[in-house]
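Q: Sequence and predicted structure, then a few things I'm wondering about:
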Amino acid sequence: MAYAAMISLKLTLQQILIHPYIFLRHREKKHIESFHERLEFLQRFLEEHPSHASDENETFLGRRIRDAAYEAEDSMDLHLDHLCNSEEMIWQMEIEPVMKQVDSLVGEVTQIEGQMAGLEIKGRTRSFKEEKIKTCKEPPNALCNDSSSSKKNLMVGFDEYLMQIKDQLTGQSSALEVISIVGMGGIGKSTLARHAYNDPYVLHQFDIRAWVTISQSYSIRDIMSSILDSMNKSSKGDQLGLDVYQNLKGRRYLMVIDDIWDTSAWDDLKMMFPDDETGSRIVLTTRIADVAAYASPSGTLHQIGLLNNDHSWELLCAKVFGDDTCPLNLQEIGKTIAQNCGGLPLSIVVIGGLLSKLEMTQEVWQSVAENVTSFVFSSDDRCSAILRLSYNYLPQYLKACFLYIGIFPKNQELSVSKLTMMWVAEGFLGQAHGRSLEELAERCVDDLLDRSLILKSRKNSEGKIKAFRIHDLLLDFCIEEAKHEKFLQIIGSPAYLFSTTPASERRVSIHKEFRRCRFNIDSMLSTSYVRSLVSLGQWPPSPDLFLRFKLLKVLHATDVVFSQFPCQVMELLNLRYIALACNGDIPASITKLWNLQTLIMVPDINLCGENYLPVEIWIMSHLRYVRCYGANFLDPTAARFDIYRKCVVLEDLQTLSGLWNFKFTEEMLQRIPNIKNIDISYDRRCLMEKEWSYYQLENLGNLHQLKALKIRVVPDPSCSVKSMFTVHFPASLKTLTLGGVRIPWQELAIIGSLPNLEVLKLKDNACVGTEWEPNEDEFCQLKVLVLEGLELKHWIAESDHFPSLQRLIIRWCYCLVEIPSGFGESMTLTTIGLDECDDSVWDSAHEIREIQLSYGNDDFQVINVYSAERHSKRMFFEAFRIMKDAADDSESSQTDEDEDEDEDEDEDGTIP
């Protein structure tokens, strides 16, 4: 964690330099700038230092760099906190002692770099430590002995993959083909390749076969020598690559390159393999999707997924009982054990081997079922080693991001937006260099997915990952590694005592399963250095407790409900991320949190009422994300700001969500020029009194960075709005959700003409009238169309009206007669999703499917998008939309703030 600690310390120094209320003398400023240069040097070393090196001296040095960075950051943050709570705002901290410690580390690093340069000149090494390449005619056994029964057992759930790979190996194509197998560690990639490699029919198809295990560090010379050895050929001088090429030329060969980690390794190897139209094949296994795609640009790629529950149980039985059957009294608990292995063959095989040696009783098996991952790690060191390979090979900037996932409990779908906001607040991402921090965070999520360390769960309408899961084994690895690195502590018991050395606990997470317990909060007196406090369950909500965490950057406690905003939070001057559940207005003193980036306020629905954001929030220039349900943003022109504060622009603000009756004045929009996402609700009673013109939505066209916009009107049967909904949408808009605004269908052309619109959701009388006939040359880029809760009866359209449409979702449109038959000829449509529609609509959808199938679109599907969870979520939001009048009938319950962002985000046809 040295790299993450270094990045965080550099960010602290930058914040001191730009702090609006602290005066730096010239001498102190020069010292800080000099210190920053030393840290830049150490950062470059850590970036160039192989992250997978296992040299003990280098590991020890990395820990010393980490501890020194922690110590320096703690000292500076404590001094900053002291200054901000005093009248004297002049920086007086002496940083020379800290600089001397860093200078000592710089000297050691310089010496190491000199030694490395000498070794490279002599050609004795290419990395800190090289692992011997394993090349042989027969592949090593993956997880167990090589008996025929074991081979059969380990192929459970892989039959279809194996058949496809064998067909590709023995196919008629004479061209050289590269077949990539990709998946997480322990999922069975090498096992699958081994079975294909040893298949008798495959065996007789090739003149030469060789199996090369690359691993993370490799030597091309060793690989070439080993390939020649496998062909019983001797090397001739230094031209080993040429020798390999000449011995393979003109012959049909099968080469398995097992466990390859980067594209440069493939570039080093591929020149040795001739393509003589002999039908040769190369099978490549990797954990990294980018490497697989790079080596197999033609698309011959097999993404290996986790086993389902049935295959997991079949594999477990085969491992424990062989050809026998499981006793009836163990079947139920046995299936639970198999399910708790999470579909990972490595975990199932290890647990199966353990169970085969234990007493066959329900009590023994129950203890295993309750602690599957613990038994896996304790039973076989190979499991930890396999997972550690993936972690060790992560780039430095990704390691902290990965370990931070351990802050969340098991068996939970993780929100990308929540996690990435925390990463940004922690300072893991460094500087953006032309990109937004949010874009960098999304890239990190994609990298973890490509490296098979997380599992994609849901996408949003734009195809980006909205939520993901992580396998229990990897999550346990995260937690153990984070604890070892003094990075994170999980409170797993109400009797938990904090360490007497508080610097060892940088982050603390309280998990949901202990929400009814009362914790020993007296032990928290020693936790002043904690940077993240994440409560995922209920615990005694004493606001004074927050005062014991003076240096917090991240405070997430939406499961702890406060009756009003806890003012003690205002003393946590280092905060960058707040997510709390409380009712009432946010006090103006929130401006003390000058570095705040993320503000999330979830109201207690049983205490309804409109909340107000203080007008002073307009001078909080570091804000990036504001999500406050039912909150009203006051006009900055009403504030008595001084001349300097009147000019403050929130240039970093990306998202405004959950706001109420927002008035788009020119003054407001000038302060948020880079806003990308807006989610606003309007009270129909206010609209009846003030009409749409009062809210000045025509100014929206001036937000040239806006990508996603949601405008919803709170339904109220007692009120009707006769004024016209007039708005000028910016051309940059990609996603638009409208609800209750009652636009006549014939006036939808203003939306259809938006040049970049890809997702359109019309909901709850967003449009009025019974007939819709779109014009030509509209909706040219539209990919997703959602029609929900509309009175539409006749829809007259051809496929040409929506030339790019991929997913069409129709829900609760009870009057609609049919879907236009012209969609049967669409060249882009892949999915029609329906829920609570007339039978005639279903019939028309199936007719469209038949037409699509006749054109060869075998992937076209008609699905039922109903979900009880989404329906209950919809009911919650309906209750929330009448929040102002809900004092008499507030029966709704609170939901997780994370399901806020778009309660129908996965109702656009994306299949989890």
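A: Alright, I've got the coordinates.
Q: use CA for all of it now, contacts and neighbours both
A: Fine.
Q: What distance do you get for the nearest residue to residue 881 once chain neighbours are set aside to residue 742?
A: Leaving aside its sequence neighbours, residue 881 sits nearest to residue 714 (Cα to Cα, 6 or more residues apart in numbering; 5.1 Å). Shown here: residue 714 relative to residue 742, a distance of 12 Å by Cα to Cα, to the nearest Å.
Q: here comes the other one, which I'd like you to weigh against the first:
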Amino acid sequence: MAELVLSFAAQHINEDSDALIISVGSEARALSNDLVLLEKSLVDAGRTRQGMANNEQVQAWFIELRKIAYEAEDLVDSLISSTDCTAFSNLRHLKRARQASKKLRGFRERVKEIKSTLNKEGSSKKNLRVGLVSGALSLFQQAHQDLRADDGFVVGIEADVDRLVKMLLSNSQDGIAIVGMGGSGKTTLAKNLYNHREVNTHFKYKAWVSLSQNWDASHELHRFDSLPSFHDQGDGDDGDGPSSRVLKKKKLQLQNLLTTESCLVVLDDVWDWKPFQKMLNELLQEPSTSSSDVFRQSKIVFTSRRLPSPADTHLNWAIHETKSLNEKDSWKLFKKMSRNDTGKKLDREYRGLAMEMLRKCKGLPLAIVALGRLLKRKDSIEEWERVFSQLKGDEGSHLYEPINDILALSYNELPHYLKPCFLYMGLLAEDSTIPAGMLKRMWIAEGFVKGQRQEGETSEDTARRLLQELVNHTMVQVVSKTYTGKVNTIRLHDMMRDICINIARKLDFLTLFPSDSDQVHSRRAAINLSKCSRALPNNTSLRSLLLSRKSSTGKQHGGRMNNQQGIMDLALVFEKFKLLRVLDINGIKTYDGTMPKELGNLIHLRYLGIRSTNIQVLPRSIGKLHKLLTFDYWDVTIDNEIRLPNVFWKLMRLRHLFLPNEMMSNTMADMRFDTLLDLQTLWGVKGGDWMLKEMDKLSVKLTKLFIQGISSALQLKAVFDSSMIEKYDNLHALCLDWYGFSLESESLRKLSSKKNLKKLRLMGRARNKPQLPLKFPSSLWKLELYYTHLEDSETLNAIGELPNLKFLGLSKDSFTGSQWTIRKESKFRCLEELKLSYLPKLNEWYIESDTMPHLKKLSIISCTGLKQIPEGLKSITTLETLNIRHMPTSFNNRFRGDEGKDFHIVQHIPNVWVKDSCTQLVY
């Protein structure tokens, strides 16, 4: 991480140097260049920081370099924050400038000295580095081997084994990729495939190869010696391994075997895709050999912590991602591992303690095995209680150290540019679902993505790519995806989060409060006011500060709170931490519901989030935040309307603006957005007469637009007549909310040519003329209708012809007809989720056969006039979830239990949820 500290500091210093007078600015830019050169030398040295981890002198240099980089960055930022710092119009300012220049020159000299000495030291310690790295890897791999789940203890994967065996024996895939985080049971699953009876019968030859982290494709060929005619023939050895002649012969032998015989090859623990791809290319490089020839009879199975991407391989893989064990299977595995030789059963006392300890494992098989083996040696309840108390305290981390070492390997193997992205997630609340959009915008504000942009990418594109890389490395777990396939929400496994926080603390990357000490030097902090006092940390150099108030139950406080808890004097925050780049306020209240004017002091701020709060008045000083990229004020729930100052036009670098529902109408009378040329998101803005003159001036880069409370047809017309609709095609999501008039079908038809519009939400009456029916863009993946009052079911069936539609939501009188029949012609051929809510006039619903062939989820909520569920549902075999809420008892009783009249319609659906006002039943 040392080179990353230098890189970010150099980047920030260089960005801000233009705001300083010439003498200081030139020294700042020179230091920035020196830091960049040093950063490159560290990266070029490969694993220098890891190989010299035990060299105290080198570590001391790294600490000093970090200190220099931080002090220089603070010096530049502080000068910019001071009053009239660009003019230095008096002697005091000139004196400060001379002092700053002198300090920066001193920093440069020390950086050059360290770089020179470090280069010499690095050269002489080359062999030491190799020894240290290989030794550490050996210890980690031994720990992993010792803690792997035994083949005999197979729990919770039986169905996966059966399904993957069928895939392996079919010709539909070239092979199977088993992917998951460290300790999630990848190798155990692969071994069960390898040793399966049907697999043994099907394949003539098998080979299992356990790979090292730094494996080489050519030199691993000798490890396929379990295949026939593949043993060394004494053809020669150069002392360092097989000769090139031997390797070439082996490659040809393997190539011949795979194409002429039925072979199964398992490659366990693929860390790097490049040598794997190289091996495949070598096997397929002969003109007479193709992938279809090789994989007609033979198959490859591999396990990896990384998901393969299309760029990694051109083969057709079946991807299986390992999942955490549920509570039932976790308990079964634990019982098998903790049972001693006498077969002693766990009584009630032991079981209660075991369940508490198992919760820390969060379904990770490796952790469960480790815990079971530990407790297997403990025969008394007192010893179990002692282990339990250790797990609850700081000592608990030591019990899982071998597992942590295994998981830490995944972090060590990350590219250097992904490491800060991963560590940053340690700031976010434990056990929380993390919105991907919020996280990516924080990364951008911190500067993590700037140096990684590829040609044609925006910062948001780069952040999205980096997040996908973390997913591919199985560092984070995907909770949900959008219907366009993008990651929507993520989470960290508890043990991976522990790794994240431990590494981040050791590197002084972040601090979580309450902390053991107020004397912290990290640049990032998260403070949970429900767990600690209101005292602020002493470190005034913070760049990221996340303030929250989350109770021990995990419930977020905020919104309509009547008590005095969670109140904070934010003016003190703004006065103390003037160098902030990221500020997120979640669940914090102010005394009078007003944001202090001192917010304007934070002139370095790039990201400002205000959520779950009582703040309803923003100061005009927000217009001073000229570097602001994101203002997220969307998730706010208060009793009174919000007042916004007309100063957003001053924030010329703003890219994302999220505004709340409760804005006052007169607030938006003279709003200007014409100067925000980089604006990509304008979400929740209140409609008004500003639209008549500003809509055509909105940024052509706009991709997401939500305008609420549109009060006249002229205002709505201005949207469809704007250049972003008429001339450009950059909008991905459009949401419009209007009242008091109807949308004309002519206006909606202007969207029909938009190829990039994926999401559309319409909230208001729509006029559907028989001679000119409503027409929706064929590019849509998600469509939501509210209050449209469509009466003709044929309009809904026309929606079913949209070729890409995956989600359809009909809510709150969007359809006011009494009958809807989904016909074969409508098809809804790609639809995966259908949601019907608050459609009281819908009485009869019919589904013809061969419709909605990919439907996975159906929700019916408060459609109180609906008499019964459609008979046609029983032919939709893909349906996984049926969610029934707030429906009449007479409706619900029709498919409750075997006696229900319509039970035969839903009995094939795995998950049926029925909830009324009093009870909830799950089938």
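A: Received, thanks. Note that this is a predicted model, so its numbers are computed, not measured.
Q: TM-score for this pair?
A: Superposed pair, TM-score by TM-score structural alignment, normalised by the length of structure 1: 0.79. Supporting alignment: 815 aligned residues with a Cα RMSD of 4.2 Å.
Q: Let me see the contact set for the residue nearest to residue 881 of structure 1.
A: Residue 714 of structure 1 makes contact with 681, 682, 683, 684, 740, 881, 882 under the criterion Cα atoms under 8 Å, 6 or more residues apart in numbering.
Q: for residue 178 of structure 2, same thing?
A: Going by Cα under 8 Å, 6+ apart, residue 178 of structure 2 touches 186, 190, 301, 302, 303, 304, 319, 320, 321, 322.
Q: Where does the third one sit: helix, strand or coil?
A: Think residue 301 of structure 2. What DSSP: H, G, I helix; E, B strand; the rest coil gives for residue 301 of structure 2 is strand.
Q: Residue 367 of structure 2 corresponds to which position in structure 1?
A: Alignment note (TM-score structural alignment): residue 367 of structure 2 maps to residue 347 of structure 1.
Q: Doesn't that match lie inside a strand?
A: No - assigned with three-state DSSP, residue 347 of structure 1 falls outside any strand and is helix.
Q: Please identify which pair of the contacts of residue 714 of structure 1 lies farthest apart.
A: Spatially, the most separated pair among the contacts of residue 714 of structure 1 is 740 and 882, at 13.1 Å (Cα to Cα).
Q: Now do the aligned residue in structure 2 for residue 405 of structure 1 against residue 509 of structure 2, distance only.
A: Taking TM-score structural alignment, the alignment pairs residue 405 of structure 1 with residue 425 from structure 2. Using Cα to Cα, we find residue 425 of structure 2 at a distance of 11 Å from residue 509 of structure 2.
Q: rewinding a little: for the closest residue to the match of residue 367 of structure 2 other than its chain neighbours, give its distance to residue 332 of structure 1.
A: Distances taken as Cα to Cα, 6+ apart put residue 341 closest to residue 347 of structure 1, at 5.7 Å, once the chain neighbours are dropped. Residue 341 of structure 1 sits 15 Å away from residue 332 of structure 1, going by Cα to Cα.
Q: more neighbours, those two?
A: residue 341 (28 against 11; other Cα atoms under 10 Å).
Q: Contact partners for the residue located most distally from the centre of structure 1?
A: Distance from the centre of structure 1 peaks at residue 236, with 50.3 Å (Cα atoms, centre = their mean). With contact taken as Cα under 8 Å, 6+ apart, residue 236 of structure 1 is in contact with residue 243.
Q: Good, wrapping up.
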